[in-house]
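[1] Okay, predicted coordinates and the sequence, questions at the end:
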Amino acid sequence: MNFDSVDSNIFFTELEEFDETKKLLTELKTLSKVKLKKIMKISDKLAELNFLRYQKFESLPAKQAILAYDGDVYSNIDKKTFSHEVLRFSQDHVRIVSGFYGLIRPLDKIRAYRLEMSIKLAKNAPKGLDRLWQEKITRKLNNDLKTHENKYLINLASNEYASAIDRKLLEVPMINIHFREFRDGVIKNIALNSKRARGMVVDYIVRNNLDVPEEIKNFNNSCYEFNLKLSNESNYFFVKNYGS
């Protein structure tokens, strides 16, 4: 996450807070650095950082989510060049799944945290955060999509975060986007490159105002091409061929 600076020229929206977030914060505040290190499987340095984050959470600076997240996916969304029109389109068409906040719009202001979806918390998420959030997130997605003419959910989340969506409760078709690479005659999934590609597709969708799934098939950044043979109506595969 990157909270080094906040651009006051970019508009923001207030986060719709779920009761679950407040309960999670209350529990996280009770955990020691040693406990956080064990639960999150992180270093002493990161345990110290996140312990302090939760203890001082209400006083931390807030920033638009799409600008605050800065990992491999988000660094491949060229958000610094987004016009206000593109930002508005992203606000209407993109949702971010979070282990701490549940479901976030790109321009919702958030504070720094660390809480991966796979984590279990004794009081509030003994079966995992994905189980805690499933119904809330899915119902919110259903509600948001009611305003759309084309009702599809394009899944660009990792399996860990997509598990927070209840497929049985979801009222619209979900299309999963996959990335593969053709190396030495074998099609492989390179996890890091797939993360980066997911960000590129988000950028491609919002920058081109795409609202029909079929249009995503034209994505060809970084030598990826839509693969008709591997794909079906629920799964779009994009393959990078190093031999071409």
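    Perfect, thanks for sending it.
[2] switch to C-alpha atoms for all contacts and neighbour counts from now on
    Noted.
[3] Check the offset of the longest strand along the chain from the chain's centre.
    For the chain, the strand that runs over the most residues, judged by DSSP state E, is strand 174-183. Chain-centre distance of strand 174-183: 17 Å, with CA atoms, centre = their mean, to the nearest Å.
[4] likewise stretch 79-88?
    18 Å.
[5] Not counting its own residues, what contacts that stretch?
    10, 66, 67, 107, 203, 206, 207, 209 (CA atoms under 8 Å, 6 or more residues apart in numbering).
[6] now do 7 Å
    Residues outside stretch 79-88 that contact it (CA atoms under 7 Å, 6 or more residues apart in numbering) are 206, 207.
[7] Next, the buried residues of it.
    By 16 or more other CA atoms under 10 Å, the buried positions in stretch 79-88 come out as 86, 87, 88.
[8] now swap in stretch 16-34 and tell me
    For stretch 16-34, burial by neighbour count (16+ other CA under 10 Å) applies to 20, 21, 24, 28, 29, 33.
[9] got it, and stretch 58-74?
    62, 63, 64, 65, 66, 67, 68, 69, 72, 73, 74.
[10] adding another structure so you can compare the two:
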Amino acid sequence: MQIITAPSKTQQFNGRELKEYTCPETLSLSEEIVEILRGLTQDELASLMKTSDRLTESTRQRLDSFCTPFTLDNAKQALFTFQGDAYGAIQSTSYSLDELHRAQKHINILSGLYGLLRPLDLMQPYRLEMATRLAVREHKNLYALWKDTVTALINTRLRKSQQAVLINLASEEYAKVIDKKRLEAEMITIIFQQEKSGRSRSIPIYSKRARGRMIDYFITQNVARAEDLKDFAMDGYSFIAEKSSADSWLFLTKKT
């Protein structure tokens, strides 16, 4: 079993210290992307990323600072770097080495710049969403650029897994980079909804947090089979069989 999740815009580089690390498997392509972005004017960069002057300047500084090779002096493990609602629910600072190795083996973080990151892959700060319309080589956007590569990497990891199933805990924006036709396993999308005043819907902040909770549950509870995820009950969530299908599982909680 493999799990995909999305990155976060919020990143920090002063978290947990760990000497063990790996490097992104497609870093040379990331370097190409950075060089293209460096060649844009400030106005072009702002227009491409739809960012304010302040965020555009921050992005420019990150591009200027980007350098390889990645080391513990200039980069940080991805799982300790990403913050935000989902990653705040993943208790990575307290994970044992065995739990970190489990995360490394099963968790895949989709990324506009790095394509696919394993939890212990080093990364440098960046801002580049997968939906950004950046042309690279013959590819008109990042989806076209990463689709084959990311799907191939996922397939390689699925072949090494005991169960050939991909659990989708990513946002729709990021999950679209997976080529389902070439995927060598079934993909199950997890949907979280919150019920309030008799109405059920997905509220982004709660759903992001729930995705992180499920990843944490998978890692700490040593979940072995996809079916076992149906027992997930953190924050009052429960699996709703009658509203689920083979490739879409609904979890519902009540909010007051």
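    Looks like it arrived, so ask away. Since the structure is predicted, the reported quantities are computational estimates derived from the model, not experimental observations.
[11] Excluding chain neighbours, what is closest to the most centrally placed residue in structure 1?
    Note on structure 1: the residue nearest the mean C-alpha position is residue 96, at 4.1 Å, using CA atoms, centre = their mean. Distances taken as CA to CA, 6 or more residues apart in numbering put residue 104 closest to residue 96 of structure 1, at 4.9 Å, once the chain neighbours are dropped.
[12] what's the matching residue for that neighbour over in structure 2?
    Aligned by TM-score structural alignment, residue 104 of structure 1 pairs with residue 117 of structure 2.
[13] and that match, how many residues sit next to it?
    Here the number of neighbours of residue 117 of structure 2 (other CA atoms under 10 Å) works out to 28.
[14] quick one, what contacts it?
    By CA under 7 Å, 6+ apart, the neighbours of residue 117 of structure 2 are 24, 108, 109, 110.
[15] so of the residues you listed, which ones are in strands?
    Using DSSP E, the contacts of residue 117 of structure 2 in strands are 108, 109, 110.
[16] Please report how far the last one lies from residue 38 of structure 2.
    So that's residue 110 of structure 2. According to CA to CA, to the nearest Å, residue 110 of structure 2 and residue 38 of structure 2 sit 22 Å apart.
[17] before we move on, the earlier item: which of the buried residues of stretch 58-74 of structure 1 lies closest to residue 148 of structure 1?
    Using CA to CA, the shortest approach to residue 148 of structure 1 within these belongs to residue 66, at 21.4 Å.
[18] Just the element for the closest one, please.
    helix 65-68 (DSSP states H and E).
[19] Tell me the residues of structure 2 aligned with that helix.
    Using TM-score structural alignment, the partner range for helix 65-68 of structure 1 is residues 78-81.
[20] ranges for the strands of structure 2?
    Using DSSP E, strands in structure 2 cover 2-5, 76-77, 107-111, 115-117, 122-123, 165-169, 186-196, 199-201, 238-239, 248-254.
[21] how far out from the middle of the chain is the fifth one?
    Pointing back at strand 122-123 of structure 2 there. That offset, for strand 122-123 of structure 2, works out to 13 Å (CA atoms, centre = their mean).
[22] Please apply the same query to the second one.
    Taking CA atoms, centre = their mean, one finds strand 76-77 of structure 2 lying 14 Å from the centre of the chain it belongs to.
[23] average gap between that strand and structure 1?
    Its aligned residues in structure 1 lie a mean 0.2 Å from strand 76-77 of structure 2 after superposition (mean CA distance after the TM-score superposition for structure 1).
[24] Kindly report the same for the fourth one.
    Between strand 115-117 of structure 2 and the aligned residues of structure 1, the post-superposition mean distance stands at 0.7 Å (mean CA distance after the TM-score superposition for structure 1).
[25] one step back: including distance to residue 208 of structure 2, could the ones in strands among the contacts of residue 117 of structure 2 go into CSV?
    Below are those laid out as CSV (distance: CA to CA, whole Å):
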residue, distance to residue 208 of structure 2
108, 16
109, 14
110, 15
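[26] Considering those, which is situated nearest to residue 245 of structure 2?
    residue 108 (23.6 Å).
[27] Trace that closest one over to structure 1, please.
    So, by TM-score structural alignment, residue 108 of structure 2 is matched to residue 95.
[28] Verify the stated contact: its match with residue 108.
    No - Residue 95 of structure 1 is not in contact with residue 108 according to CA atoms under 7 Å; the separation is 10.3 Å.
[29] now for residue 179 of structure 1: what does it line up with in structure 2?
    Per TM-score structural alignment, residue 179 of structure 1 is aligned with residue 192.
[30] Just give me the neighbour total for that match.
    25.
[31] The one 4 residues further on now?
    Residue 196 of structure 2 is flanked by 12 other residues according to other CA under 10 Å.
[32] contacting residues around it?
    With contact taken as CA under 7 Å, 6+ apart, residue 196 of structure 2 is in contact with 254, 255, 256.
[33] Recalculate using a threshold of 10 Å.
    Residues near residue 196 of structure 2 by CA atoms under 10 Å, 6 or more residues apart in numbering: 253, 254, 255, 256.
[34] before we move on, what about residue 177 of structure 1?
    Counting by CA under 10 Å, 6+ apart, residue 177 of structure 1 has contacts 154-158, 194, 197-198, 201, 216, 231, 234-238.
[35] circling back to that earlier point, surely the match of residue 179 of structure 1 is in contact with residue 232?
    No - using CA atoms under 10 Å, residue 192 of structure 2 and residue 232 do not qualify as a contacting pair, with a distance of 11.5 Å.
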